[in-house]
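Student: okay, sequence plus prediction incoming.
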Amino acid sequence: MAQEVHLDSSVGYALKQAAAALRTAMEAELEPLSLTVTQYACLELLGQRPGLSSAELARGVFVTRQSMQAVLQGLQERGLLSRSATAPQGRALPTRLTAAGTDLLGRASRAVAGVERRMLGDRSPAEVVRLRDDLAACAAALEGPAAQG
C-alpha cells in the first residue's frame, strides 16, 4: 500500500507554495520595469558572468534553448544586451549587457532583493544560511545518482 501524502505536512508542497509566492512577488516588482522573472534572471546571470552563450544562459535560467533565444532577442531589441556577430570559437555567441542593461539590472536587483528580504522576514543570518544550504542539499539529492534509477 502506498503511503499517502498529506499536504499540510509535505515539505515538497510547502516548497512549491514558497516558489509560487516568490515568483508572484517578483513579477509584481519587475512589472514596472517591463521585465519578466526569466528576463531578470538572464540579466542577472550576464551581470555576474559576462560572455555566457545562449545555451549556458538557458541552463542557468532553467528554460529551453528555444525559449532563451526568444528572451535574448527581446532583450537585444530593447538595447539591454549585445551579442557578437561571430563566435570566437565554435558556434556559441557570447552575450554581454549594454550600459542600459546594466542600469536596468541594478534597479531590478534592488527590487528583487526587497522581495527576498520580505520573504525571509526576521530570520537571522545563520537561519538564512541554513535554509539556503538545506534547499541546495534537497536539489543535490534529486540530481544525484539515485535520482537516475
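Tutor: Happy to help now that I have it.
Student: use CA for all of it now, contacts and neighbours both
Tutor: Fine.
Student: residues contacting the closest residue to L33 other than its chain neighbours?
Tutor: Nearest non-adjacent residue to L33, counting by CA to CA, 6 or more residues apart in numbering: A108, 7.3 Å away. Residues in contact with A108 (CA atoms under 8 Å, 6 or more residues apart in numbering) are L30, L33, Y40.
Student: ok, longest helix in this protein?
Tutor: helix 99-120 (DSSP state H).
Student: buried stuff in that helix?
Tutor: Buried residues in helix 99-120, defined by neighbour count with 16 or more other CA atoms under 10 Å: G101, T102, L104, L105, A108, S109, A111, V112, V115.
Student: if we can go back for a sec, in a markdown table: the contacts of A108, plus neighbour count.
Tutor: Shown next, in a markdown table, are these (neighbours: other CA atoms under 10 Å):
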| residue | neighbour count |
| --- | --- |
| L30 | 20 |
| L33 | 15 |
| Y40 | 23 |
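Student: got another one to weigh against that:
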Amino acid sequence: MTHVDHRTLPEELGVLIKETQAILHQRMDERLRPLGLSVAQYACLQALLDTPGITGSELARRTFVSRQSMNVLLQGLEKRGLIERSDEPGPRRERATTPTSAAVELTHRARADVAAVVGTMTGQLSTTDLDRLTALLAACRDALLAS
C-alpha cells in the first residue's frame, strides 16, 4: 500500500519550516557540544552579550525555554563561571546577570561554529535569495506575532 500525502501548501510549508528548524538545531548542537554548550546555553549567552541588562523573562523568551528552565540554565552557567548574578534582586525581583570574560571568549568561538552551520544551510542561495528569504521569514514571524 502506497501512502499518498494530501497536505495543503500551507501545511507543507509549516512542516518544511519545522523540519528545517529541527535539523538546524541538531547541527548547531553537534557543533556546540565540543565547546560544552547546548543550543539554549549558547542562545542565553549570546542574548546576554547582545542585550546587557536583559531580564530573565526576556532571556527565557529568546531561548525558547520556560522561566523555570531559564533559572536552572543560569544556575549551570554560574557554576561553570560563565555568568555572574547579583546577590540583590532588582526590579521585578530578578537578579542582574552578566557574562564573564570566559563566557565572552567561549561565545565568540561558538558564534563562529553557528555561523558555519548557517552558512552550510544557506550556501546554495544567492545574496538576493538570502535577503528575500530573510524578509519573507520576518514577515511570517511578524504576522504571527500580530495575530
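Tutor: That came through fine. For clarity, every value in this text was computed on a predicted model and none was experimentally measured.
Student: so the next helix or strand after the longest helix of structure 1 aligns onto which residues of structure 2?
Tutor: The helix or strand immediately downstream of helix 99-120 of structure 1 is helix 125-143, counting by DSSP states H and E. Residues 127-145 of structure 2 are matched to helix 125-143 of structure 1 when aligned by TM-score structural alignment.
Student: what's the mean distance for that stretch versus structure 1?
Tutor: Here the mean offset of stretch 127-145 of structure 2 against structure 1 after fitting is 1.5 Å, by mean CA distance after the TM-score superposition for structure 1.
Student: residues in contact with that stretch?
Tutor: With CA under 8 Å, 6+ apart, stretch 127-145 of structure 2 has contacts from T122.
Student: check contacts around L104 of structure 1.
Tutor: L33, L80.
Student: counterpart of it in structure 2?
Tutor: L104 of structure 1 maps onto L106 in structure 2, with residues paired by TM-score structural alignment.
Student: relative to R109 of structure 2, how far out is the equivalent of E116 of structure 1 over in structure 2?
Tutor: Matched to structure 2 by TM-score structural alignment, E116 of structure 1 sits across from V118. V118 of structure 2 is 15 Å from R109 of structure 2, where distance means CA to CA, to the nearest Å.
Student: same deal with Q124 of structure 2?
Tutor: Per CA to CA, Q124 of structure 2 is found 24 Å from R109 of structure 2.
Student: please apply the same query to L136 of structure 2.
Tutor: Relative to R109 of structure 2, L136 of structure 2 is positioned 29 Å away (CA to CA).
Student: tell me the buried residues in stretch 24-33 of structure 2?
Tutor: Neighbour counts over stretch 24-33 of structure 2 (16+ other CA under 10 Å) mark L24, H25, R27, M28, D29, E30, R31, L32 as buried.
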